[in-house]
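> how does the following fold in three dimensions:
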Amino acid sequence: MFKWLKGKTQAKLELLEVKAPLTGKVVPLDQVPDPAFAQKAMGEGIAIEPTEGKVVAPFDGKVAHLIEKSKHAVILEHASGAQVLIHIGVNTVSLKGEGFKAHVSTGDEVKAGQLLIEFDMDAIQAAGYPVITPVLIPDGVDAIKSVEPLENAGSVTATSEAVLRVHLN
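Just a heads-up that it's a prediction; the model follows:
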């Protein structure tokens, strides 16, 4: 009955396309007004100038870490071991959670397109913080061979276009 399965092995994922976790305009990381992001000290990626205050999961995975107090950043982990950091705004940790509403917790399983965090763009900007949002692949993950930022993606709608290609080992 399972002759077709004999000799077949599950194909190893070699490329992970990370979809846009926000709606907005894609810009290179060097346009983020924070040296840690702009100089790629934390990893390779892109940034998105959001036009909507919602962050959604760019792939099926697990919430590896949600910054509980401030709710301004989340790390998702794909089954391959690859992780993505989505950091809403610059220096927004200073807001101590004001203007942010998390819909997930660390350890939650998520599906692509699932709402992770909502944020009040007007309140963040009124407090003097930029809402530009780095989306990056943190350094130091063995599963990753290379990261290809798709900086020329232009305007994107959440989960409709890839913004990063992650080549896996």
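> every contact and neighbour count from this point should use C-alpha atoms.
OK.
> and the lengthiest helix in the chain, how far out from the chain middle?
Criterion DSSP state H: the longest helix present in the chain is helix 121-126. Distance, stretch centre to chain centre, for helix 121-126: 21 Å (Cα atoms, centre = their mean, to the nearest Å).
> another sequence for comparison is provided below:
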Amino acid sequence: MFSKWKSKKQQTLEITSPLTGTAVPLDQVPDEAFAGGHMGKGLAIEPADGKLIAPFDGVVAHVIKSKHAVIVEHENGLQFLFHIGINTVGLKGSGFTSHVNTGDKVKAGQTLIEFDMEAIRAAGLPTVTPIIITNSEDKVEQMETKLGAVTAGQTEILSVTLKS
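Next up, the predicted model:
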């Protein structure tokens, strides 16, 4: 009699770091669009090396023309923006090598972008890398961030509970 009222079990997703470095709160990013949460919920990583990997299996939704950012979509529809550095669009791709294209399927651990941290710093730009769930308002019920030292592909940085 009550079978059609079955409750949906909420799905929780654990996301590992796409970079090795130090995870910091988003409000510490020196750009109000990110720090103020206007782009979505997330955190940032101060990278220790210049290699961004896919933290999960997914599809590349978009590679920014200047190769400083990429959006990867998880199978559950969450879209993650990985934005290397702040104001790095002005470098016009110099110092960035994208290993993926829009539409590519990627596996966890696969290299997405390699970047020259010294070239970014030489341009006077921060290397801190925001990691944003761009559709968090529609899809995320709750999110916990894990801060501190992180290793790419190993350290969990986000625990995301999806809206049912």
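> by how much does the longest helix of structure 1 deviate from structure 2 on average?
Taken over the aligned residues, the distance from helix 121-126 of structure 1 to structure 2 averages 0.3 Å (mean Cα distance after the TM-score superposition for structure 1).
> so that helix matches what in structure 2?
The alignment of helix 121-126 of structure 1 onto structure 2 (TM-score structural alignment) covers residues 117-122.
> and the residue nearest the centre of structure 2, what element?
Nearest residue to the geometric centre of structure 2 (Cα atoms, centre = their mean): I131, 3.2 Å. Using DSSP states H and E, I131 of structure 2 maps to strand 129-133.
> what sits up against the helix or strand following that strand?
Counting by DSSP H and E, the element after strand 129-133 of structure 2 in chain order, helix or strand, is helix 136-139. Residues from elsewhere that reach helix 136-139 of structure 2 (Cα atoms under 8 Å, 6 or more residues apart in numbering): 40-41, 78, 162-163.
> pull out the buried residues from the match of helix 121-126 of structure 1.
117, 120 (16 or more other Cα atoms under 10 Å).
> for stretch 84-94 of structure 2, same thing?
Quick answer for stretch 84-94 of structure 2 (16+ other Cα under 10 Å): 84-89, 91, 93-94.
> so where do the strands sit in structure 1?
In structure 1, the strands defined using DSSP state E lie at 15-19, 24-28, 43-50, 54-56, 61-66, 73-77, 83-87, 100-102, 109-110, 115-119, 133-138, 144-149, 155-156, 162-168.
> sorry, back to before: quick one, what contacts the nearest residue to the residue nearest to the centre of structure 2 once chain neighbours are set aside?
In space, and not counting its chain neighbours, I131 of structure 2 is closest to F82: 4.9 Å by Cα to Cα, 6 or more residues apart in numbering. Listed by Cα under 8 Å, 6+ apart, the contact partners of F82 of structure 2 are 69-71, 129-132.
> E32 of structure 2: which of the residues you listed is nearest?
Minimum distance to E32 of structure 2 across the contacts of F82 of structure 2 is 11.7 Å, recorded for P130 (Cα to Cα).
> neighbours of the residue nearest to P134 of structure 1 when sequence neighbours are not counted, how many?
Leaving aside its chain neighbours, P134 of structure 1 sits nearest to A47 (4.1 Å; criterion: Cα to Cα, 6+ apart). Other residues lying near A47 of structure 1 total 30 when counted by other Cα atoms under 10 Å.
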